[in-house]
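> no sequence on hand, only this structure:
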């Protein structure tokens, strides 16, 4: 019941600015802790060992906090689930890209820069659209389905462990000179925790294309993000991924669903938002059925 009610509350309220302008969001607090650990321990020798120890500490602390919070009963569970899921805010951010792109290309670029890590200054309308759609697919898995699934499996401890690991991966799980060793544990554990949710998300997005997704997903640089992106590409009949710039350097990534059209616009972004709600509804239906049974 807590999962169903939490999903509905998140869909209804999203992330109310009046609250999070006054209080730090839990994700922000997680980020501060991880940032402190990065500054404090990502130095000198044995960085990989230190990174493993930091992730182990974060996981243990998150699990313990989840146990303590679960003592608060259903009301606390519902609130925590609603706060840590991101369906409504994801749709709002993605839809803002479509709205900005309708007004002007620079505004579309500014809005998409809020949800992707790549460089946006040289993007055309289609590149902005594809970036928004890719972010929609990947974040549906990372920000909605995966945390909801881990709550269903292991309650608040499972949810909080997933969120702290996913946040750590987003901050230190990069193959850069600074983080390749220290962030190794965060990146690998995040891969493990997203293994099943990413594939479930893909099926929720494009159930009729499930047999084609394995081939498409293999083309993606990520072992998990490729699944929801491949599903969204099939669902919208558009090519996703492909070359993009990071830190001033073009990365020649393969196209996913390369034979489809490469052009896109605000209507495609809106269509992706519709798919987000359909996938969310499918997962909600399964959760509701499981609760009733």
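Okay, I see it. It should be emphasised that the depicted structure is a prediction, and the values quoted were computed from it without experimental measurement.
> alpha carbons only for contacts and neighbour counts from here, please
Will do.
> surely residue 15 is in a strand?
No: using DSSP: H, G, I helix; E, B strand; the rest coil, the assignment for residue 15 is coil, not a strand.
> distance check, the residue nearest to it when sequence neighbours are not counted against residue 143.
Once flanking residues are discounted, residue 15 sits nearest to residue 89: 6.3 Å by CA to CA, 6 or more residues apart in numbering. Separation of residue 89 from residue 143 (CA to CA, to the nearest Å): 10 Å.
> so those two - more neighbours on which side?
Legend: neighbour count by other CA atoms under 10 Å for residue 89 and residue 143, higher for residue 143 (20 against 17).
> so what's the residue count around residue 57?
12.
> now do the helix or strand it falls within: which elements does it pack against?
Using DSSP states H and E, residue 57 falls within helix 47-70. Other elements packing on helix 47-70 under the criterion 3 or more CA pairs under 8 Å, 6 or more residues apart in numbering; DSSP states H and E are helix 26-41, helix 74-84, helix 146-172, helix 184-205.
> which residues sit against the last one?
In this structure, residues lying in contact with helix 184-205 by CA atoms under 8 Å, 6 or more residues apart in numbering are 48, 51-52, 55, 140-142, 145-146, 149, 162, 165-166, 168-169, 172-174, 210, 213, 223-225, 227-232, 235, 275-276, 278-279, 282-283.
> sorry, back to before: next, the buried residues of the helix or strand containing the residue nearest to residue 15.
Secondary structure from DSSP H and E places residue 89 in helix 87-103. Across helix 87-103, burial judged by 16 or more other CA atoms under 10 Å covers 87-91, 93-101.
> and here's the other structure:
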């Protein structure tokens, strides 16, 4: 029930206001921790651990407090705390907006895409814009839906918010950024470890029954996880996905067109609904909820 209530809140309200969003609060915590230590690998690991303990401890405390509430209020309060940890509606709307922008002009689509991806979008053609949109759609299905609910099923609110902390810390401190080469090594490794299973589950949801092909496509990317959902979506749609100078997924596929983005949105929405239902069933009656 808690998962379904949280999914309803996501569909109805999209995201909490930034001033109230826990992920924004995690970002402020990371900034504060960074100011407390000098820039070296051990300090970065210590800062990550302190932040993880703080976020997980707060989530566990709130979880214990929820258990003192009457059943209807307990479930609604738990749903309110779970809701900001995942995001489907915003993901679907933002990716759909890229295709709508392409219909109006390439420059507008590049600008819109830049809100979703970290790569330089200024020299992408229409196919390149769609490729990047499909890649972020599939990867964020894993990071923003499957993984949070996976850890909620396993460990309740402390688990889901530890994951969200680790994912945010990787985005801010990950060692792939030159500035955080030493400081962010644990942040990057922790995120890789926590996403290992969810990335593969996401791939199976997007392209079931093709484990050998999924493994082949996933191996084309430098990331241990991102290639799984991206490769799965490329195979499911029959399209090629390329990041110049980094990888090409499903190289024999065609360039994606407008219909492919629409098909991808439908496939991702169906996969997310399946995850909602499965997570609701597996978590039903657990954690006193």
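Done, it's in. Nothing here was measured: the structure is a model prediction, and the numbers come from that model.
> I figured the residue nearest to residue 15 of structure 1 hits residue 14, correct?
Yes: counting by CA atoms under 8 Å, residue 14 is a contact partner of residue 89 of structure 1 at 5.3 Å.
> quick one: the residue nearest to residue 15 of structure 1 from residue 290 of structure 1, how far?
Computed as CA to CA, the residue 89 of structure 1 to residue 290 of structure 1 distance reads 26 Å.
> looking at the helices and strands packed on helix 47-70 of structure 1, spot the one closest to residue 240 of structure 1.
Nearest to residue 240 of structure 1 among those is helix 184-205 (14.4 Å), distances taken as CA to CA.
> for that closest one, give me the average deviation versus structure 2.
Compared with structure 2 after fitting, helix 184-205 of structure 1 deviates on average by 0.5 Å (mean CA distance after the TM-score superposition for structure 1).
> what angle do that helix and helix 47-70 make?
Angle of helix 184-205 of structure 1 versus helix 47-70, following axes from the mean of the first three to the mean of the last three CA atoms, to 10 degrees, is 60 degrees.
> so how far is helix 184-205 of structure 1 off the chain centroid?
Helix 184-205 of structure 1 sits 10 Å away from the centroid of its parent chain (CA atoms, centre = their mean, to the nearest Å).
> what range in structure 2 does it sit on?
The aligned range for helix 184-205 of structure 1 in structure 2 is 185-206, by TM-score structural alignment.
> for stretch 270-287 of structure 1, same thing?
The aligned range for stretch 270-287 of structure 1 is 262-279, by TM-score structural alignment.
> now the matching stretch: buried residues?
Those would be 264, 265, 267, 268, 269, 271, 272, 275, 276, 278, 279, for stretch 262-279 of structure 2 by 16+ other CA under 10 Å.
> ok, so of these, who is nearest residue 251 of structure 2?
residue 264 (18.1 Å).
> so which strand or helix has the closest one?
Using DSSP H and E, residue 264 of structure 2 falls in helix 258-283.
> elements contacting that helix?
Counting by 3+ CA pairs under 8 Å, 6+ apart, the packing neighbours recorded for helix 258-283 of structure 2 are helix 2-13, helix 89-104, helix 126-141, helix 147-173, helix 185-206, helix 227-237.
> OK, contacts around residue 275 of structure 1?
Here residue 275 of structure 1 is in contact with residue 205 (CA under 8 Å, 6+ apart).
> what angle separates the helix holding residue 264 of structure 2 from helix 185-206?
Using the same axes, to 10 degrees: helix 258-283 of structure 2 against helix 185-206 is 100 degrees.
> how big's the offset between helix 258-283 of structure 2 and structure 1?
With mean CA distance after the TM-score superposition for structure 1, helix 258-283 of structure 2 averages 1.9 Å from its match.
> follow-up on the earlier one: joint contacts of residue 89 and residue 143 of structure 1?
In contact with both residue 89 of structure 1 and residue 143: no residue, using CA under 8 Å, 6+ apart.
> and residue 195 of structure 2, how far from residue 141 of structure 2?
With CA to CA as the criterion, residue 195 of structure 2 and residue 141 of structure 2 are 12 Å apart.
> those two: which is more packed in?
Each of residue 195 of structure 2 and residue 141 has its neighbours counted (other CA under 10 Å); residue 141 has more, 28 against 24.
> residue in structure 1 matching that one?
In structure 1, residue 141 of structure 2 lands on residue 140 (TM-score structural alignment).
> what of residue 42 of structure 2?
Per TM-score structural alignment, residue 42 of structure 2 is aligned with residue 49.
> ok, residue 264 of structure 1 - contacts?
By CA under 8 Å, 6+ apart, the neighbours of residue 264 of structure 1 are 125, 126, 127, 129, 130, 238.
> which SS class is it?
Using three-state DSSP, the structure places residue 264 of structure 1 in coil.
> ok so, going back, list the contacts for the match of residue 141 of structure 2?
Residue 140 of structure 1 sits in contact with 87, 90, 201, 276, where contact means CA under 8 Å, 6+ apart.
> show the contacting residues for the second one.
In this case it means residue 90 of structure 1. With contact set as CA under 8 Å, 6+ apart, residue 90 of structure 1 has these partners: 136, 139, 140.
> separation between it and residue 260 of structure 1?
From residue 90 of structure 1 to residue 260 of structure 1 the distance is 25 Å (CA to CA).
> now swap in the last one and tell me
Residue 276 of structure 1 is 21 Å from residue 260 of structure 1, where distance means CA to CA.
> that older thread, the helices and strands packed on helix 258-283 of structure 2 into CSV, with extra columns for distance to residue 30 of structure 2?
Below are those laid out as CSV (distance: least, CA to CA, whole Å):
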stretch, distance to residue 30 of structure 2
helix 2-13, 25
helix 89-104, 24
helix 126-141, 21
helix 147-173, 7
helix 185-206, 11
helix 227-237, 27
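> single out the most deeply packed of the ones you listed.
Stretch with highest mean neighbour count among these: helix 227-237 (a mean of 27; mean count of other CA atoms under 10 Å).
> just how off-centre is the following helix or strand past that one within its chain?
As assigned by DSSP H and E, the chain's next helix or strand after helix 227-237 of structure 2 is strand 241-243. For strand 241-243 of structure 2, the separation from the chain centroid amounts to 19 Å (computed by CA atoms, centre = their mean).
> so what's the residue count around residue 213 of structure 2?
14.
> typo on my end, residue 70 of structure 1
Residue 70 of structure 1: 17 neighbours (other CA under 10 Å).
> residues contacting the most centrally placed residue in structure 2?
Per CA atoms, centre = their mean, the C-alpha nearest to the average position across structure 2 is that of residue 143, at 2.0 Å. Contacts here follow CA under 8 Å, 6+ apart; on that basis residue 143 of structure 2 touches 167, 195, 198, 199.
> much appreciated, bye for now.
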